[in-house]
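[1] How does the following fold in three dimensions:
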Amino acid sequence: MNGETVLITGSTDGLGRHLAVRLGAAGARVLVHGRDARRAELVRSQILAAGGPEPLVLHADLAELSQVDRLADDVAQHVDRLDVLVSNAGVGFGRPGAARQLSADGIELRFAVNHLAGYRLTRLLLPLLRSSATPRIVNVASAGQHPIDFADPMLEHHYDGVTAYRRSKLAQIMSGFDLADELRGEVVVNSLHPASFMDTTMVHEAAVVPHSTVTQGCDATLRLITGPAARSTGRYFNGEREGRADDQAYDPDARRRLRQLSDELIAAHTRP
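    Now for the predicted structure:
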């Protein structure tokens, strides 16, 4: 990873933080993204203590599309190429029984952060990714997936946080498959479920007993950045093995409808 530039969204906690420190220690210049300045500075210090090059700290709330755009602008101001984008930032199930939440733009929160923010950011960063000799995109998704109901994609009826989360993660995988097809031969795009119920803030908030460690999830994610899997595109991994996503991810019409929905939401809430 010496000399490579890596942006990890949501890299101030959980999997993102562990990944940032390990990649920094391996010689990558890490772009640390988060909302909390104190936690971002802590990650920066950990990377330096591990012997990594000076990281760049970037602040943005991905629940607001204008801040997603600003994040892309900030990256472009500081680097002339991007070798790896890890789309990791996310919102979990939430507390059991919690009410439906909206983003700053009035979009169902989990769809907005887990899918739409990454969808938008990736598109904006494609010129920098194309400037790399070996560009890779890794979408940190989940094995917990639920088909999207396009009659009610924002879960205005019969809401629950688990379904919202699972739909957003399937959307992330679907858009990853689309992008892999579009950029085949230019950029490697893969998605993965890193590990089940890792010991993270997100899992504890949902009142779930952790089943695996963050280190396990980090190992699986690193394989898509530095291992043999980083050379093939358009795949979904369950941990360290290739898996199969929900059937809807392989439905061309469903993916078309998701693209249309995503583009309409972005057009309604961003400047041309």
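[2] from here on, contacts and neighbour counts on C-alpha atoms
    OK.
[3] can you pull the contacts of the residue nearest the centre of the chain?
    What sits nearest the mean C-alpha location of the chain, by CA atoms, centre = their mean, is S87, with 2.3 Å. Going by CA atoms under 8 Å, 6 or more residues apart in numbering, S87 touches I8, T9, G10, G118, I137, V138, N139, V140.
[4] repeat that with 6 Å
    T9, N139 (CA atoms under 6 Å, 6 or more residues apart in numbering).
[5] how close does it get to A98?
    S87 sits 25 Å away from A98, going by CA to CA, to the nearest Å.
[6] So R100 lies in a strand, does it not?
    No. Counting by DSSP: H, G, I helix; E, B strand; the rest coil, R100 falls outside a strand, being coil.
[7] Leaving out chain neighbours, which residue sits closest to it?
    Y159 (6.4 Å; CA to CA, 6 or more residues apart in numbering).
[8] how close does the one you found sit to R167?
    Distance, Y159 to R167, using CA to CA: 12 Å.
[9] and if you look at L128?
    29 Å.
[10] higher neighbour count, these two?
    Set L128 next to R167 and count neighbours by other CA atoms under 10 Å: R167 wins out with 24 against 18.
[11] how about this one, so we can line them up?
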Amino acid sequence: MSSAPLSGRTFLITGATSGIGYETARLLAERGATVLVHGRTADDAQAAADRLVATAGIDADRLRAFAADFTRLDEVERLAHRVVAEHPRLDVLVNNAGMAAPERHTITPDGNEIAFQVNFLAHYLLTGLLEPALTTDPGGRVVNVSSSLHRTASIQWNDPNRARRYSRLAAYAQSQLALTVFASDPRVTAVSVHPGVCETALMPLYANEGVSPAQGAAHVVRLCDPATEIVNGAYYDREERVEPAAAATEDRTVKRLSKLADLLVGHTATT
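    Next up, the predicted model:
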């Protein structure tokens, strides 16, 4: 992986307080980037930034703490507006924040199944609102941290909340397929990556053991690097570019998902 300096570049990492997100923030900051560290709460985000300074020797001036609870779309909207106001040029957005779907069917205050909102809808809204900052200069890109489980999924178009038949694994997989489909949206240049099975809170969905979060983060950072050429909508399994599930690149599916997501995020999508 390239170790060229990234000074002068700004990256926003969602879910940067632990696991792959934290390690992605560390690796980028160690190369001189300005990193916007997102956490669910302001305390969580600041604690992660402080830990990067204390344990990784990162210059505190290169870290900024940002907060938004992705179960609340109004907080996502406020996050986006703050980022654009403070960083009108954003080089890379890493859509990493994620959760395993709970055992019981759970609906957010916005009325969406919780995994679908946290893993996909919040990122859809955030990316759309950050489009001006991502397209200020050529080369801005989005890296979606997705999952190989997207291949097992189907999007329940008439029941995306899966109210009629709920399975936590199916709900999680649906959210990952949606995130992977979203990489083919033409509004911004984006790719998706499965970083491998890593030792994070999501590991039980995949296997009993995995690689370190830092090893998974290295695959994310490679795609953040401007030296890595990318094609909009491409999907990577770790370092290898492979074909995603067929639905992920179908023009009809991309348009249908965008229409559904616009409906579910409501007026905030165009604010």
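[12] isn't L58 of the first structure right up against D36?
    No. Shown here, L58 of the first structure and D36 do not form a contact pair, counting by CA atoms under 6 Å, at 9.9 Å.
[13] So which of these two has more stuff around it?
    With neighbours defined as other CA under 10 Å, L58 of the first structure and D36 compare such that L58 has more, 20 against 13.
[14] which stretch of helix or strand covers that one?
    strand 56-59 (DSSP states H and E).
[15] Read off where that strand ends up in the second structure.
    Aligned by TM-score structural alignment, strand 56-59 of the first structure falls on residues 64-67 of the second structure.
[16] ok so, going back, how much space between the aligned residue in the second structure for the residue nearest to the centre of the first structure and I58 of the second structure?
    Mapped onto the second structure by TM-score structural alignment, S87 of the first structure lines up with N95. As judged by CA to CA, N95 of the second structure and I58 of the second structure stand 22 Å apart.
[17] Just give me the match in the first structure for A25 of the second structure.
    By TM-score structural alignment, A25 of the second structure lines up with A20.
[18] Same check on Y172 of the second structure?
    Match for Y172 of the second structure (TM-score structural alignment): Y165.
[19] Surely its match is within a strand?
    No. Using three-state DSSP, the assignment for Y165 of the first structure is helix, not a strand.
[20] contacting residues for it?
    F93, R110.
[21] 7 Å instead?
    Residues counted as contacts of Y165 of the first structure (CA atoms under 7 Å, 6 or more residues apart in numbering) are G92, F93, R110.
[22] Verify the contact between the residue nearest to R100 of the first structure and F93 for me.
    No. Here Y159 of the first structure does not reach F93: they are 11.5 Å apart, not a contact under CA atoms under 7 Å.
[23] Tell me which of these two has more neighbours.
    Just comparing Y159 of the first structure and F93: by other CA under 10 Å the higher neighbour count belongs to F93, 20 against 15.
[24] The more buried one and A207 touch, don't they?
    No. Counting by CA under 7 Å, F93 of the first structure sits too far from A207 to count as a contact (9.6 Å).
[25] Give the residues shared as contacts by the two.
    Going by CA under 7 Å, 6+ apart, no residue sits against F93 of the first structure while also sitting against A207.
[26] can I assume L48 of the first structure sits in a helix?
    Yes. Membership of L48 of the first structure in a helix is supported by three-state DSSP.
[27] can you tell me how far it sits from G234 of the first structure?
    Using CA to CA, L48 of the first structure is found at 34 Å from G234 of the first structure.
[28] Which one's more surrounded, these two?
    G234 (19 against 16).
[29] Could you pull up the residues touching the more buried one?
    G176, F177, A180, D181, V189, N190.
[30] Could you narrow those residues to those that are also in contact in the second structure?
    Retained contacts for the contacts of G234 of the first structure in the second structure, judged by both residues aligned by TM-score structural alignment, their matches' CA atoms under 7 Å, are G176, F177, V189, N190.
[31] other SSEs contacting the helix or strand hosting the last one?
    Take DSSP H and E as the rule and N190 of the first structure turns out to sit in strand 188-193. Strand 188-193 of the first structure makes packing contacts with strand 136-140, helix 161-182, strand 235-238 when contacts are defined by 3 or more CA pairs under 7 Å, 6 or more residues apart in numbering; DSSP states H and E.
[32] Try it again at 10 Å.
    Under the contact definition 3 or more CA pairs under 10 Å, 6 or more residues apart in numbering; DSSP states H and E, strand 188-193 of the first structure sits against strand 84-87, strand 136-140, helix 161-182, helix 214-226, strand 235-238, strand 241-242.
[33] out of those, which comes closest to G27 of the first structure?
    Comparing these by their distance to G27 of the first structure (CA to CA), the top pick is helix 214-226, with 12.3 Å.
[34] how far apart are the closest one and its match in the second structure?
    With mean CA distance after the TM-score superposition for the first structure, helix 214-226 of the first structure departs from the second structure by a mean of 1.1 Å once superposed.
[35] Tell me the buried residues in that helix?
    V214, T215, Q216, G217, C218, D219, A220, T221, L222, L224, I225 (16 or more other CA atoms under 10 Å).
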